[in-house]
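In: got a predicted model here, sequence first, then my questions.
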Amino acid sequence: MPPKFPLILTLLVGGVFVWLWSTDHVFRSASIMLLVPLYLLLMALWWALHRKGMRLRRLGVFAVGIACIWGLFKYVIRYDGSADGSAMPSLAWRWQKPEALPALKAAAADAGAAPTPMPAGAADMPRFFGLKGDGAYPEPDWQTDWAAHPPREVWRIKVGDGWAGFSVAGGRALTQEQRGEEEYVTCYDLATGKLLWAHADKARFDEPMGGIGPRATPTVDLAHNAVLALGAKGLLNCLDLTTGKPRWSKDVLKDCESTKDPEWGKSTSPLIVGENVIASGGDKGITLAAYRIADGQLVWKAGEDGGSYSSPVLATVAGREQIVSVNANSVTGHDPATGAVLWKFDWPGFFPKVCQPAQVSPDRILVTSSYGLKSNLLEIKADAAGKMAVSSVWSSSAPRTKFSSPSVLGGHAYALDEGTFCCVDLATGERVWRDGRYGFGQQIKLGDHWLLVQAEKGFVALVKANPAKLEEVAKLQALSSKTWNPPTLAGRWLLVRNDKEAVCYELAAK
């Protein structure tokens, strides 16, 4: 091996490092995890082989070193999942065990008891990502200057593993969490954080990079006094909102003839449409399945591209009400009554699609992704006979939303682009600016002027929509560890959580 080999290798690997980090490349962490060991291995081999007469001895040292490193990771250090959304590994000592929360009773002692009366300023938010599933919340009727009017922490509790958010109805806050080998749907008192009831299923989803537990936020059907919750392994539960008692449950993946379970766990929230609840399928097979809420009867199945990690939404597009679904390999519009496919946009990609479709205008929808898959502004048109067709207005590399979804305000989309906030011109698909390291968190829009960002590191930021620059106006240190869960704003009551704790704030009234 030539004497200039270390210099050449260092310059080569160093150049790749600089390029990966300067471009915020989607695979920068994975590349670094491969390049660093490869670099050290090649340097060690060069050291062992480049001097004649010492090769055998140095190869022995090299072998001992490899054995020591193997033993270190076998007996001393363990992989503890992803440190963040870039897949950078988190390492821990093997004797450090995560805190094990106690199991909850299937029904709390006072299950069925009424919660504390709805607190002042609170409002129902019965589903994931706003009333319509589009990430749109009302304009703030609360103080936006958090320095002068700091949010009041109402309660803080420990919760089990999982990446679900909260839904709120009638003074109850509902989420999903994992404790041991049981997957729970839990109901807490909005005003106090006290557990009202808990429903448990013998199910546990555990994926090395994404972590443990359920991912989907429950949906509340006030008309039927029911909670619909989809577990990480595809178990759809219909529970009584008052008591948590089960009414029926269905294996959605089995009903959707899924030939492959979702690699990262089901994260899609159920959609209520009239008397039915709509759930998405696995990575392959049927796309959507509709069940009658009253008794769990399967009403229809539709689509053939499988589901994704994006929840179906009900929207009026091109003058027709329809279910819009981002799937494993396509985006489709469906008739709510029958599930019939009204239009289909082919959008194949090996990596997961997580974004919620964002309606830009009466006939345009923005769908975004990452992992090298381009975002598209879709236009849906109906002819005189009512037949619908879809086309892409533009295709762009921005924004690159891995776990989150874009927010449309005016003629711009605001999104977390590989962990950095950005603004995209909807007319062209070009990025206007990119600033603010919020990590792989979540966001919602508030009226026509504001965005609430749940940062991956746990803090919450209030951002004013400004196509000229990032304008952060307030920050709240709500949580202190990795947070992928979506925030919930129920009137002036803000609920955020991660896989360790949940906290509720009251925002000061104007």
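Out: That came in fine, so what should we check first?
In: alpha carbons only for contacts and neighbour counts from here, please
Out: Noted.
In: residue 59 contacts residue 46, correct?
Out: No: using C-alpha atoms under 8 Å, residue 59 makes no contact with residue 46, being 10.2 Å away.
In: where do the contact lists of those two overlap?
Out: Common contacts of residue 59 and residue 46 (C-alpha atoms under 8 Å, 6 or more residues apart in numbering): none found.
In: now do the contacts for residue 124.
Out: 168-171, 490-491.
In: how close does it sit to residue 449?
Out: With distances taken as C-alpha to C-alpha, to the nearest Å, residue 124 is found 22 Å from residue 449.
In: repeat for residue 185
Out: Note on residue 185: its distance to residue 449, by C-alpha to C-alpha, is 34 Å.
In: which of the two has more neighbours?
Out: Taking neighbours as other C-alpha atoms under 10 Å, residue 185 and residue 449 compare with residue 185 leading, 27 against 14.
In: ok, and the closest non-adjacent residue to the more buried one?
Out: Distances taken as C-alpha to C-alpha, 6 or more residues apart in numbering put residue 176 closest to residue 185, at 4.5 Å, once the chain neighbours are dropped.
In: helices or strands next to the helix or strand hosting the one you found in the packing?
Out: With elements taken from DSSP states H and E, the one containing residue 176 is strand 172-179. The contact analysis (3 or more C-alpha pairs under 8 Å, 6 or more residues apart in numbering; DSSP states H and E) places strand 172-179 against strand 167-169, strand 182-189.
In: and those strands, which is most packed in?
Out: Counting by mean count of other C-alpha atoms under 10 Å, strand 167-169 has the highest mean neighbour count of these, with a mean of 26.
In: which elements pack onto that strand?
Out: Under the contact rule (3+ C-alpha pairs under 8 Å, 6+ apart), strand 167-169 is packed against strand 172-179, strand 219-221.
In: out of the ones you listed, which gets nearest to residue 438?
Out: Closest to residue 438 of those, according to C-alpha to C-alpha: strand 172-179, at 23.9 Å.
In: chain center to that closest one, what's the gap?
Out: Averaging C-alpha positions (C-alpha atoms, centre = their mean, to the nearest Å) puts strand 172-179 16 Å from its chain's average.
In: do the same with stretch 295-315
Out: Centroid separation for stretch 295-315 versus its chain: 18 Å, with C-alpha atoms, centre = their mean.
In: included below, for side-by-side comparison, is a second structure:
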Amino acid sequence: MSDKKLNPRKSVVAMVAIALVLSKFAPVYGQTQDYPTEEQGEKFQAIGNAAPNHWPDWRGPTGDGRSDATNLPLNWSEAENIVWKTHIHDLGHSTPVVWDDQVWLTTATEDGRTLYAVCIDLNTGEIVHDFEVFHPNQPQRIHLQNSYATPSAVVEEGRAYVHFGTFGTACLNSETGKVLWRRTDLNCDHMQGPVSSPVLFDDLVIVHLEGTDVQFIAALDKKTGGTIWRTDRPQELYENVEPLFLRKAYHTPVIVEVYGKAQLVGNGARVAMGHDPRTGKELWRVVYGDDNTISRIVSGHGLFFVNTGGTPDSVRLWAVRQDGAGDVTNSHVVWEVNDNVPVESSPVLVGDLLYMVSDNGILTCLQAKNGKRVWRERLAGRYGASLLYADNRIYAFSKQGKTTVIEPGRTFRRLAVNELDGEFWASPAVAGKSLLLRTKTHLYRVQSK
């Protein structure tokens, strides 16, 4: 095991810069409308299938925390199954993303005045790039539990896209580390800091900014950074809402295939909506009136599973039929659960069962089609990282550095509990037969030996 140290002020380039000739490869990542039943097994098809070393979005190629990887590690510790461990300077909660042999993440000084992009070699753990992307003069304040580098990057062939909310969005040449374009004019008052990550679709980079002052989604041209479309959230739902924090959200939208057509589905303060990702046109909405949404929507069985946000004791999970148009609040909500629904962590759907872990560690298994509880179990610790399904296992990562591994099914069966030094605030990534796990201070590559 190696422990690499980062130089926070220098970009270390591991290979000679070469001229890139990019193909028109434009991946579309997201969820499909239908999932197999338990009896049919756990194979699934994404809108765009990814190679073994592609984890381009913070919840993977399908955008919902599912992977078809096999032979992943079941057990690990600081002394077991650690391929490498690399120190990450400063502070960031962004999830690592992967393309081929590159791992990208972001970090920032704790005062928010310097925002970095970092690239790590998947094979060695060595630093390939580490450089400042933005230098805000007067950063907004953030929540004590947030960081200035919480939004995760997204990656594709030859490009990495980093986003720091109101502080800036940039496109990087992943080979050379050169910044190809920057935007610093997409602004909002986050009040408690940025969280929402960008999304790739065709030739677009889509960002969601929902603050106390403005709330909108914007699609940028991948090549130039220019705005292709911008759609503001329905202002009649936000006007005169007090206190101001009820207007903000931290949600990352997701691309979902619904009856053969792509939708951009996202929920924020007050309302969840579906849009045409090519134009930003609103397709449907469901109004719930809460704020602070973080947990990402997942979908299956003709349903969207929507976290309404709110305070920890008032969060609800709604199942919304996918065949709606216009305001479907009173017609398409199939079921609602308000017991032990997480504020932060995103759920995972495996066959006919939906799993979620609350902030205080209540792991719940629901029947996806009707919301009825199958079982629930208390896990040690507090949770913010999203659940991962891979290798017929579900992994849950606590803020105390422990990972509980269970077997999915109608009875609770714990397979392992593993512990690393530090705290898990980022979600996991999968690369081949490895897990990439980020604590507050290090990035680990974990793989069975």
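Out: Yes, it's here. All of these numbers come straight from a predicted model, not from anything done at the bench.
In: let me see the TM-score of these two.
Out: The TM-score (TM-score structural alignment, normalised by the length of structure 2) is 0.79; 388 aligned residues with a C-alpha RMSD of 2.8 Å.
In: re the thing from before, quick check: which of the helices and strands packed on strand 167-169 of structure 1 is nearest to residue 113 of structure 1?
Out: For residue 113 of structure 1, the closest of these is strand 172-179, at 11.2 Å, according to C-alpha to C-alpha.
In: mean deviation (superposed) between that closest one and structure 2, please.
Out: Taking mean C-alpha distance after the TM-score superposition for structure 1, the mean distance separating strand 172-179 of structure 1 from the aligned residues in structure 2 is 1.0 Å.
In: that strand versus strand 182-189: what angle between them?
Out: If you take axes from the mean of the first three to the mean of the last three C-alpha atoms, to 10 degrees, strand 172-179 of structure 1 sits at 150 degrees to strand 182-189.
In: which part of structure 2 lines up with strand 172-179 of structure 1?
Out: With TM-score structural alignment applied, strand 172-179 of structure 1 matches the range 102-109 in structure 2.
In: stretch 7-25 of structure 1 too?
Out: Using TM-score structural alignment, none of the residues of structure 2 align to stretch 7-25 of structure 1.
In: and the helices in the stretch 1-150 of structure 2, which stretches?
Out: Counting by DSSP state H, counting those that start in this stretch, the stretch 1-150 of structure 2 forms no helices at all.
In: I should have written the stretch 1-150 of structure 1 there, sorry.
Out: All helices of the stretch 1-150 of structure 1, identified by DSSP H, counting those that start in this stretch, fall at 5-22, 28-49, 55-71.
In: nearest to residue 371 of structure 1, of those helices?
Out: Within the helices of the stretch 1-150 of structure 1, the stretch nearest residue 371 of structure 1 is helix 28-49; the backing value is 10.9 Å (C-alpha to C-alpha).
In: now the closest one against helix 55-71, angle please.
Out: If you take the same axes, to 10 degrees, helix 28-49 of structure 1 sits at 150 degrees to helix 55-71.
In: which non-adjacent residue is nearest the residue sitting nearest the centre point of structure 1?
Out: Per C-alpha atoms, centre = their mean, the C-alpha nearest to the average position across structure 1 is that of residue 403, at 4.6 Å. Residue nearest to residue 403 of structure 1 in three dimensions, not counting chain neighbours: residue 354, with 5.7 Å by C-alpha to C-alpha, 6+ apart.
In: my read: the one you found touches residue 312, true?
Out: No: the pair formed by residue 354 of structure 1 and residue 312 falls short of the contact definition of C-alpha under 8 Å, at 11.2 Å.
In: in terms of neighbours, single out the busier of these two.
Out: It is residue 312, of residue 354 of structure 1 and residue 312, that has more neighbours when counted by other C-alpha under 10 Å, with 28 against 24.
In: and the more buried one? What does it align with in structure 2?
Out: In structure 2, residue 312 of structure 1 lines up with residue 253, judged by TM-score structural alignment.
In: its match and residue 225 of structure 2: what is the separation?
Out: From residue 253 of structure 2 to residue 225 of structure 2 the distance is 19 Å (C-alpha to C-alpha).
In: please enumerate the strands of the stretch 201-350 of structure 2.
Out: 204-210, 215-221, 227-232, 254-258, 261-267, 271-275, 282-287, 298-300, 303-307, 317-321, 326-327, 333-337, 348-350 (DSSP state E, counting those that start in this stretch).
In: what's the mean distance for the first one versus structure 1?
Out: Between strand 204-210 of structure 2 and its aligned partner residues in structure 1, the average distance after superposition works out to 0.9 Å, using mean C-alpha distance after the TM-score superposition for structure 1.
In: list the buried residues in that strand.
Out: 204-210 (16 or more other C-alpha atoms under 10 Å).
In: residue 308 of structure 2: which of these is nearest?
Out: Of these, the one sitting nearest to residue 308 of structure 2 (C-alpha to C-alpha) turns out to be residue 210, at 14.7 Å.
In: just checking, the closest one touches residue 187?
Out: No: using C-alpha under 8 Å, residue 210 of structure 2 makes no contact with residue 187, being 9.3 Å away.
In: hmm, back to that, dump the helices and strands packed on strand 167-169 of structure 1 into JSON lines; add mean neighbour count as well.
Out: Compiled in JSON lines, those are given as follows (neighbours: other C-alpha atoms under 10 Å):
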{"stretch": "strand 172-179", "mean neighbour count": "27"}
{"stretch": "strand 219-221", "mean neighbour count": "26"}
